[in-house]
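# Have a look at this fold, sequence not included:
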């Protein structure tokens, strides 16, 4: 879920945008299992602009596509910076990056896109869990430079495994609380939310249990409107299954290619598009990363993602085709 009410950010372009090839200029080992990649245009040109909360999609040598938050400085148009946590129990993308990352490596990159925009507010609480610090770093720098008060609560299993501790300590104008689990347990999320000031908005990014606790605490306090969340994994029951009892077949027309495809009741739209060779950048395939956002030209989608707000879903202008289906017999997509 990413509640963007009150934001002045313009939603980034959707699936089908041109891919650029960037070179890995520098590789930094920020923590025992975290590697930072600094990416640049091979010819030395400026990169597309971005705002805090944005991410890029990297196409790995294996063909896997993975999404990573930009954690550098938006004012630096010469390079992008992403941080990758090695996840041994993951789907192989982070392991591949840790194995192949080296200066000179060329990677196709799609984006930037922003489904986690920073809203205007007088006061901010940032809650990071592990590698969830990455999208929050540019936000903290931005609000600090703007003179707004902020507080960061940064939790992790062990202090030595937590990346960017020096950087967050150097950010202007705010307060940083580091909560290492082996030293002091978990952050008191309930207490943090109960003590919110009247004008404070909350940004959270981290593991699923942390975000579930944050949502529950905000719900108890009746302040879910203040909450802005980005997920690095599916949200359990919050993400609808790809297919459900009662699903019906539908037809999808791809306007750009002229293809007309049939989506059976027991198959996902994403799997049908992949089988047909349609070039959609899939990453999570569970409706939380935003890589496969696609314009809807006609028909009414059945949204099953955790990204779009209720207003965005009602606008019927875009959908995430990995988990989305159709409420009408036919959808027309800008593919």
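Alright, I've got the coordinates. All values derive from a computational prediction rather than experimental measurement.
# from here on, contacts and neighbour counts on C-alpha atoms
Will do.
# which parts of the strand or helix carrying residue 201 are buried?
Using DSSP states H and E, residue 201 falls within strand 200-206. Residues of strand 200-206 classed as buried by neighbour count (16 or more other C-alpha atoms under 10 Å): 200-206.
# Nearest to residue 85 among the residues you listed?
Nearest to residue 85 out of the buried residues of strand 200-206 is residue 206 (C-alpha to C-alpha; 12.0 Å).
# give me the number of residues near residue 314?
For residue 314, the tally of surrounding residues (other C-alpha atoms under 10 Å) stands at 13.
# thought residue 67 was touching residue 57?
Yes: if you go by C-alpha atoms under 8 Å, residue 67 and residue 57 touch, sitting 4.4 Å apart.
# And the strand holding residue 201, what does it pack against?
Using 3 or more C-alpha pairs under 8 Å, 6 or more residues apart in numbering; DSSP states H and E, the elements in contact with strand 200-206 are strand 123-129, helix 133-145, helix 208-220, strand 227-231.
# and the second one, what other elements does it pack with?
Counting contacts by 3+ C-alpha pairs under 8 Å, 6+ apart, helix 133-145 packs against strand 150-156, strand 200-206.
# Distance to residue 253 added to those strands, as CSV?
Converted to CSV, those look like this (distance: least, C-alpha to C-alpha, whole Å):
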stretch, distance to residue 253
strand 150-156, 46
strand 200-206, 36
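# between those, which gets nearest to residue 20?
For these, proximity to residue 20 was assessed by C-alpha to C-alpha; strand 200-206 is nearest, at 27.4 Å.
# now residue 213: how far from residue 229?
12 Å (C-alpha to C-alpha, to the nearest Å).
# and what of residue 183?
In terms of C-alpha to C-alpha, residue 183 sits 26 Å off from residue 229.
# Looking at these two, which has the bigger crowd around it?
More neighbours surround residue 229 than the other of residue 183 and residue 229, with 21 against 10 (other C-alpha under 10 Å).
# isn't that one right next to residue 211, touching?
Yes: using C-alpha under 8 Å as the test, residue 229 is close enough to residue 211 to be in contact (7.5 Å).
# what's the overlap in contacts for these two?
Each of 204-205 lies in contact with both residue 229 and residue 211 under the rule C-alpha atoms under 8 Å, 6 or more residues apart in numbering.
# Alongside the first one, take a look at this:
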């Protein structure tokens, strides 16, 4: 019995080691290089020509939500046209008049038909031409009713079209994010398609990565990505007492004559590499593998897009910006679900 238990324990250990090895092979670490790009950005434009009366974000850096009004065009003329169209669309007297006229024509026709049917002699009270005329009156009134209903429908459609034009005088953001560019101000005339405001979503960025073509068969959409970028330093971090030794004044700098420089050799700047305190780590997911290669010969590279959630520092600044170089990137092949 003890031997059987030992055998089971040994088999479980072997299977566990094999599973770990399998997982290690499944999650191959593929090196990559690249840059950070903006993933979602929109330029908001008017769909109609007009005069800008208000730009809601007064400066770049203004935060907007999806659906927020970002600028307005003069709507006085369009609003009057809309109100007039609504008034005309609400009028139904033409339809009512046509219905009454049709009812009267049908009554007259029925009277004449009934009178002829009640006549016992062979000759009717009303001649065939009179009956035909009464029948034509009914058909004519039916056509007039259809015409009145059609015209009423056209007025309703015009009111709806004018409402759309009125709504187009308010332009709303189709993306939540930060206003990164304002091209026009209140008082300027614009045409359809003119870029007025640019909104950028900084919460999620895109890493544009390059991977050696040899790894192409191991790449999958959904694979996890780990990357490292340089952490930006404050502007005044290297000034004053924090200046490099070669920039510090010498002991004779305050005396008359030629100033002397410190003889202390300059210290090399710490490299922004993986594991350095001046770097930031991020994780993301492969979202797209482009179907064409970049480069030629042995330098052929596969271009990959990865979605990278951004972070902010204590002052609210985003750490990943457009154009930031990726110091190192690793794609965990086989990590996709």
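Received the coordinates, thanks. Quick caveat, the model's predicted, so the values are computed rather than measured.
# Just give the TM-score of the two.
The TM-score (TM-score structural alignment, normalised by the length of structure 1) is 0.16; 91 aligned residues with a C-alpha RMSD of 6.7 Å.
# now the buried residues of strand 200-206 of structure 1 as a markdown table including distance to residue 156 of structure 1?
Formatted as a markdown table, the buried residues of strand 200-206 of structure 1 follow (distance: C-alpha to C-alpha, whole Å):
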| residue | distance to residue 156 of structure 1 |
| --- | --- |
| 200 | 24 |
| 201 | 22 |
| 202 | 19 |
| 203 | 17 |
| 204 | 14 |
| 205 | 12 |
| 206 | 10 |
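# Show me the helices in the stretch 51-200 of structure 1, by range?
Remark: helices assigned in the stretch 51-200 of structure 1 by DSSP state H, counting those that start in this stretch are 93-100, 133-145, 165-170, 181-184, 189-194.
# Out of the ones you listed, which is the most enclosed?
helix 133-145 (a mean of 22; mean count of other C-alpha atoms under 10 Å).
# what angle separates that one from strand 150-156?
160 degrees (axes from the mean of the first three to the mean of the last three C-alpha atoms, to 10 degrees).
# what's the angle from helix 133-145 of structure 1 to strand 227-231?
140 degrees.
# burial count for residue 18 of structure 2?
For residue 18 of structure 2, the count of nearby residues is 12 (other C-alpha under 10 Å).
# typed the wrong thing, it's residue 292 of structure 2
Neighbour number of residue 292 of structure 2 under other C-alpha under 10 Å is 10.
# now the helices and strands packed on strand 200-206 of structure 1 in CSV, with distance to residue 325 of structure 1?
Converted to CSV, those look like this (distance: least, C-alpha to C-alpha, whole Å):
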stretch, distance to residue 325 of structure 1
strand 123-129, 32
helix 133-145, 29
helix 208-220, 25
strand 227-231, 21
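# Compare the ones you listed and report which one is nearest to residue 25 of structure 1.
helix 133-145 (19.2 Å).
# Report the secondary structure state of the closest residue to residue 325 of structure 2 other than its chain neighbours.
Nearest residue to residue 325 of structure 2 in three dimensions, chain neighbours excluded: residue 35, at 4.6 Å (C-alpha to C-alpha, 6 or more residues apart in numbering). For residue 35 of structure 2, the assignment made with DSSP: H, G, I helix; E, B strand; the rest coil gives strand.
# Same check on the one 4 residues further on?
On the three-state scheme (three-state DSSP), residue 39 of structure 2 is labelled strand.
# pretty sure it is touching residue 199, no?
No: counting by C-alpha under 8 Å, residue 199 is not a contact partner of residue 39 of structure 2; they are 11.6 Å apart.
# mind listing the helices for structure 2?
Ranges of helices in structure 2, per DSSP state H, are 2-26, 76-90, 93-118, 128-167.
# mind putting those helices in CSV, distance to residue 281 of structure 2 included?
Listed next are those as CSV, based on distance: least, C-alpha to C-alpha, whole Å:
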stretch, distance to residue 281 of structure 2
helix 2-26, 22
helix 76-90, 53
helix 93-118, 72
helix 128-167, 45
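# Which one of these lies nearest to residue 69 of structure 2?
Nearest to residue 69 of structure 2 among the helices of structure 2 is helix 128-167 (11.0 Å), distances taken as C-alpha to C-alpha.
# what packs against that closest one?
Against helix 128-167 of structure 2 (3+ C-alpha pairs under 8 Å, 6+ apart) you get helix 76-90, helix 93-118.
# In TSV, list those helices along with mean neighbour count and distance to residue 43 of structure 2.
Listed next are these as TSV, based on neighbours: other C-alpha atoms under 10 Å; distance: least, C-alpha to C-alpha, whole Å:
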stretch	mean neighbour count	distance to residue 43 of structure 2
helix 76-90	15	25
helix 93-118	16	47
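# Out of the ones you listed, flag the one nearest residue 328 of structure 2.
Evaluated over these, closeness to residue 328 of structure 2 peaks at helix 76-90, with 56.0 Å, by C-alpha to C-alpha.
# Contacts for the closest one next, please.
152-153, 155-156, 158-159, 162-163, 165-166.
# and if we set it to 10 Å?
Helix 76-90 of structure 2 is contacted from outside by 75, 151-167, 169, using C-alpha atoms under 10 Å, 6 or more residues apart in numbering.
# residues in contact with residue 29 of structure 2?
218, 224-226, 329-334.
# My read is that residue 52 of structure 2 contacts residue 70, right?
No: the pair residue 52 of structure 2 and residue 70 does not pass the contact test of C-alpha atoms under 10 Å, sitting 11.0 Å apart.
# quick revisit: and which of the contacts of residue 29 of structure 2 is nearest residue 283 of structure 2?
residue 226 (4.6 Å).
# for the closest one, what are its contacts?
29, 31-32, 281-285, 306, 308, 328-332 are the contacts of residue 226 of structure 2 under C-alpha under 10 Å, 6+ apart.
# Of those residues, which pair is most distant in space?
Pairwise distances across those (C-alpha to C-alpha) peak at 17.8 Å, for the pair 29 and 308.
# Against residue 142 of structure 1, how distant is residue 231 of structure 1?
21 Å.
# That should have said residue 170 of structure 1, apologies.
Residue 170 of structure 1 is 13 Å from residue 142 of structure 1, by C-alpha to C-alpha.
# ok, back up a step: looking at the helices and strands packed on helix 128-167 of structure 2, which is closest to residue 180 of structure 2?
Short answer: helix 76-90, nearest of those by C-alpha to C-alpha, at 30.1 Å.
# Now residue 270 of structure 1: which helix or strand?
helix 269-275.
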